[in-house]
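Chemist: structure, please.
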Amino acid sequence: MSVLIVIPARFASTRYPGKPLVNLKGVNGQEKSLIQRSWEAAMAVSDAPRVVVATDDDRIRTAAESFGAEVVMTSEKCANGTERCAEAYDALGGGFDIVVNLQGDAPLTPSWFVEELVGGLRADPVAEVATPVLRCDGRALNALLGDRREGRVGGTTAVFGQDRKALYFSKEVIPYTGKVFADEDETPVFHHVGVYAYRPSALAAYPRWDAGPLEQLEGLEQLRFLERERPVLCVEVEGRGRQFWELNNPEDVPRIEAMLAEMAVE
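Modeler: The predicted structure follows:
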């Protein structure tokens, strides 16, 4: 089954304008833009014959082409990454069995997250959409809770049923637990990894649906599928000792740079 990875990126982010072009230092002090680090994460995935950056901004296109990325220009009207992926897929003429949305603010996404996600969708012939979830250790959970205490919108959490179909996604920390966890403790909270795998039929349907109230309240694009009663398969992935975090706010830059240094990423 052929796989296309699309990295949607827009300059006019509400919370962090210009975010794709923010530089992040690696372990040796080398600076690379967020979009380049996200592209390098996508290029490390095995069995992905094509990786494209989808944007509506010439500044991002110029930056992406400078480090060798293929770029697809999309409309400014795309409301989120899923709509941008759908437009990019159409612009490329289709022909792929699975389309992966690796969002441009997730440079710490390990290759096996995407590989296991694609494998999970392939193994479930009924599922049309899948997304990874990572069980939080105490360190990750405490970081999420810290963001909420400080009034920052941090990572997203997910809850799902025994069939691994998503029940809900939220920018609040769910499920609630009043227990205090040490950094190394396993917790019952799952961090939603902002990557999606779609079958083309689901991707084609998505832009035709209006955003529902939950999507608008949470600002989470995947809730459009749940509000239309289209199941989202949650694929649990293993951190293998690596930390995962998205760049949501300017305060996340030093946190991600510390993680890059910890993982010896240049």
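Chemist: switch to C-alpha atoms for all contacts and neighbour counts from now on
Modeler: Noted.
Chemist: packing partners for whichever strand in the chain runs longest?
Modeler: Assignment by DSSP state E gives strand 129-137 as the longest strand of the chain. Under the contact definition 3 or more CA pairs under 8 Å, 6 or more residues apart in numbering; DSSP states H and E, strand 129-137 sits against helix 111-123, strand 186-192, strand 195-198, strand 233-237.
Chemist: give me the angle between the first one and strand 233-237.
Modeler: Here helix 111-123 runs at 140 degrees with respect to strand 233-237, directions being taken by axes from the mean of the first three to the mean of the last three CA atoms, to 10 degrees.
Chemist: elements contacting helix 111-123?
Modeler: Going by 3+ CA pairs under 8 Å, 6+ apart, helix 111-123 lies up against strand 129-137, strand 195-198, strand 233-237.
Chemist: so it versus strand 129-137, what angle?
Modeler: 130 degrees.
Chemist: neighbouring contacts of helix 111-123?
Modeler: 41-42, 44-46, 98, 127-132, 195-197, 233, 235, 237-238 (CA atoms under 8 Å, 6 or more residues apart in numbering).
Chemist: how about the helices in the stretch 1-150 of the chain?
Modeler: Secondary structure of the stretch 1-150 of the chain by DSSP state H, counting those that start in this stretch: the helices cover 34-43, 58-66, 81-91, 111-123, 138-149.
Chemist: I'd like these laid out as CSV, including distance to Thr74 and mean neighbour count.
Modeler: As requested, the helices of the stretch 1-150 of the chain are exported to CSV (distance: least, CA to CA, whole Å; neighbours: other CA atoms under 10 Å):
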stretch, distance to Thr74, mean neighbour count
helix 34-43, 16, 23
helix 58-66, 11, 16
helix 81-91, 6, 22
helix 111-123, 23, 19
helix 138-149, 32, 18
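Chemist: dump those to a markdown table, plus distance to Ala264.
Modeler: Listed next are these as a markdown table, based on distance: least, CA to CA, whole Å:
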| stretch | distance to Ala264 |
| --- | --- |
| helix 34-43 | 14 |
| helix 58-66 | 23 |
| helix 81-91 | 29 |
| helix 111-123 | 16 |
| helix 138-149 | 19 |
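Chemist: closest one to Asp105 among those?
Modeler: Across these, Asp105 has its closest neighbour in helix 34-43 (6.7 Å, CA to CA).
Chemist: quick one: that closest one to chain centroid distance?
Modeler: Per CA atoms, centre = their mean, to the nearest Å, the displacement of helix 34-43 from the mean C-alpha position of its chain is 12 Å.
Chemist: ok, now stretch 64-79?
Modeler: Worked out by CA atoms, centre = their mean, stretch 64-79 lies 17 Å from the chain centre.
Chemist: and that stretch, end to end?
Modeler: 21 Å (CA to CA, to the nearest Å).
Chemist: contact partners of it?
Modeler: Under CA under 8 Å, 6+ apart, the answer for stretch 64-79 is 35-36, 39, 51-57, 61, 84, 87-88, 91.
Chemist: list the buried residues of that stretch.
Modeler: Ala64, Ala69, Val71, Val72, Met73, Thr74, Cys78 (16 or more other CA atoms under 10 Å).
Chemist: quick one more, to check against the first:
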Amino acid sequence: MKTVILIPARYASTRYPGKPLAELTLADGSRKSLIQMSYEAAKQVSGVDAVYVATDDARIKAAAEAFGADVIMTSESCANGTERCANALERAGLSADIIVNLQGDAPLTPPWFVEALIEEVKRDSTVGMATPVLRCDAETYAHFTEDRRNGRVGGTTAVFNHNNDALYFSKEVVPFVDPGKLPDPIPVFHHVGVYAYRPAALAAYGSWEAGPLETLEGLEQLRFLENGHPIRCVEVDGRGRVFWELNNPEDVARIESVLRKQA
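Modeler: Next up, the predicted model:
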């Protein structure tokens, strides 16, 4: 099955303008942009036929081409990464059996997270869309609750049924856990912002209007749930790595700390 990875990237982020071009300091003291690190993470995924950066911004296009990425220019009207992937697929005339949306703010995404998604879509022909979830360890759970206490939007959490199909995604920490009775393992799952779609699911998304839950939460994947389209949650193993996305400027220090530990 032909598989392509698209990295949607926009300059006009509400919380962090210019985020794809933000530079992080690596363990050796060198610096790389967020979009380059995300592209390099995508290139580590096995079984992928091509990787593209999808953007509507000339600055991001120039930066991506400078480090060797193929770029697909998309419409400025794309409201989120899924819309941008659908638009890129249509504009470039790409033919693929599985399209992976690896968002450009997640340079810490290990390749096996994406590989697990691809394998699940291949394994179960009924799955039109899949996304990874990672059980929170104590450090990540602490980051979640700290962000909420300080009024920041941090990572996203997911709840799902016995078939691993999503019930809901939220920027709140769900389910609620009594802080005085935190169990082990922690029953909170961090949603990792990566998606694998079959072409029909991606095409359907573009035909739906954003619903009230998507609008309130600011989470693009809720459009699938609001239209009765299942999302398969694939639990992945961090293998000792801490995963965090770059949602706010404060997250730069967190990610740089993880990079130093990994080195």
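Chemist: picking up where we left off before, can you list the helices and strands packed on helix 111-123 of structure 1 in TSV and add mean neighbour count and distance to Gly212 of structure 1?
Modeler: Formatted as TSV, those follow (neighbours: other CA atoms under 10 Å; distance: least, CA to CA, whole Å):
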stretch	mean neighbour count	distance to Gly212 of structure 1
strand 129-137	24	18
strand 195-198	24	19
strand 233-237	23	20
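Chemist: mind putting these into CSV with distance to Asp105 of structure 1?
Modeler: Shown next, in CSV, are those (distance: least, CA to CA, whole Å):
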stretch, distance to Asp105 of structure 1
strand 129-137, 15
strand 195-198, 10
strand 233-237, 19
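Chemist: Ala258 of structure 1: which of those strands is closest?
Modeler: When these are compared by CA to CA, strand 129-137 sits nearest Ala258 of structure 1, at 17.5 Å.
Chemist: please tell me which residues of structure 2 that closest one aligns onto.
Modeler: Mapping strand 129-137 of structure 1 onto structure 2 (TM-score structural alignment) gives residues 129-137.
Chemist: sorry, back to before: which of the buried residues of stretch 64-79 of structure 1 sits closest to Phe160 of structure 1?
Modeler: Using CA to CA, the buried residues of stretch 64-79 of structure 1 come closest to Phe160 of structure 1 at Cys78, 28.1 Å.
Chemist: next, the mean deviation of the longest strand of structure 1 compared to structure 2.
Modeler: Once fitted to structure 2, strand 129-137 of structure 1 is off its aligned match by 0.4 Å on average (mean CA distance after the TM-score superposition for structure 1).
Chemist: ok, and the closest non-adjacent residue to Ile7 of structure 1?
Modeler: Val53 (4.6 Å; CA to CA, 6 or more residues apart in numbering).
Chemist: coming back round to it: distance to Glu251 of structure 1 for the buried residues of stretch 64-79 of structure 1 - can I get that in TSV?
Modeler: Below are the buried residues of stretch 64-79 of structure 1 laid out as TSV (distance: CA to CA, whole Å):
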residue	distance to Glu251 of structure 1
Ala64	24
Ala69	27
Val71	29
Val72	30
Met73	29
Thr74	29
Cys78	27
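Chemist: ok, residues contacting stretch 4-12 of structure 1?
Modeler: For stretch 4-12 of structure 1, using CA under 8 Å, 6+ apart, the contacting residues are 17-20, 35, 38-39, 42, 48-57, 60, 81, 84-85, 88, 96, 98-104.
Chemist: what do you get if the cut-off is 6 Å, keeping everything else the same?
Modeler: 17-18, 50-55, 81, 99-104 (CA atoms under 6 Å, 6 or more residues apart in numbering).
Chemist: wait, which of the helices and strands packed on helix 111-123 of structure 1 is closest to Gly26 of structure 1?
Modeler: Using CA to CA, those put strand 195-198 closest to Gly26 of structure 1, at 22.5 Å.
Chemist: show the subsequent helix or strand relative to the closest one.
Modeler: helix 200-205 (DSSP states H and E).
Chemist: in that following helix, which residues are buried?
Modeler: For helix 200-205 of structure 1, by 16+ other CA under 10 Å, it's Pro200, Ala202, Leu203, Ala204.
Chemist: and which of those residues is nearest to Gln243 of structure 1?
Modeler: Leu203 (29.5 Å).
Chemist: that closest one matches what in structure 2?
Modeler: By TM-score structural alignment, Leu203 of structure 1 lines up with Leu202.
Chemist: excluding chain neighbours, what is closest to its match?
Modeler: Nearest one to Leu202 of structure 2, counting by CA to CA, 6+ apart, is Ala86 at 5.9 Å.
Chemist: same deal with Met37 of structure 2?
Modeler: Nearest non-adjacent residue to Met37 of structure 2 (CA to CA, 6+ apart): Pro107, at 5.3 Å.
Chemist: just Gln103 of structure 1 next, same as before
Modeler: In space, Gln103 of structure 1 is closest to Ile7, 5.3 Å off (CA to CA, 6+ apart).
Chemist: what about that neighbour, distance to Arg37 of structure 1?
Modeler: From Ile7 of structure 1 to Arg37 of structure 1 the distance is 11 Å (CA to CA).
Chemist: with Asp252 of structure 1 instead?
Modeler: Applying CA to CA to Asp252 of structure 1 and Arg37 of structure 1 gives a distance of 15 Å.
Chemist: could you do Tyr196 of structure 1 as well?
Modeler: With CA to CA as the criterion, Tyr196 of structure 1 and Arg37 of structure 1 are 18 Å apart.
Chemist: with Arg84 of structure 1 instead?
Modeler: 20 Å.
Chemist: try Val180 of structure 1
Modeler: From Val180 of structure 1 to Arg37 of structure 1 the distance is 34 Å (CA to CA).
Chemist: quick check, nearest of the buried residues of helix 200-205 of structure 1 to Glu257 of structure 1?
Modeler: For the buried residues of helix 200-205 of structure 1, the nearest to Glu257 of structure 1 is Leu203 (33.3 Å; CA to CA).
Chemist: list the buried residues of stretch 249-263 of structure 2.
Modeler: Val252, Arg254, Ile255, Val258, Leu259.
Chemist: assign the second one to helix, strand or coil.
Modeler: Here Arg254 of structure 2 is helix, with the state taken from DSSP: H, G, I helix; E, B strand; the rest coil.
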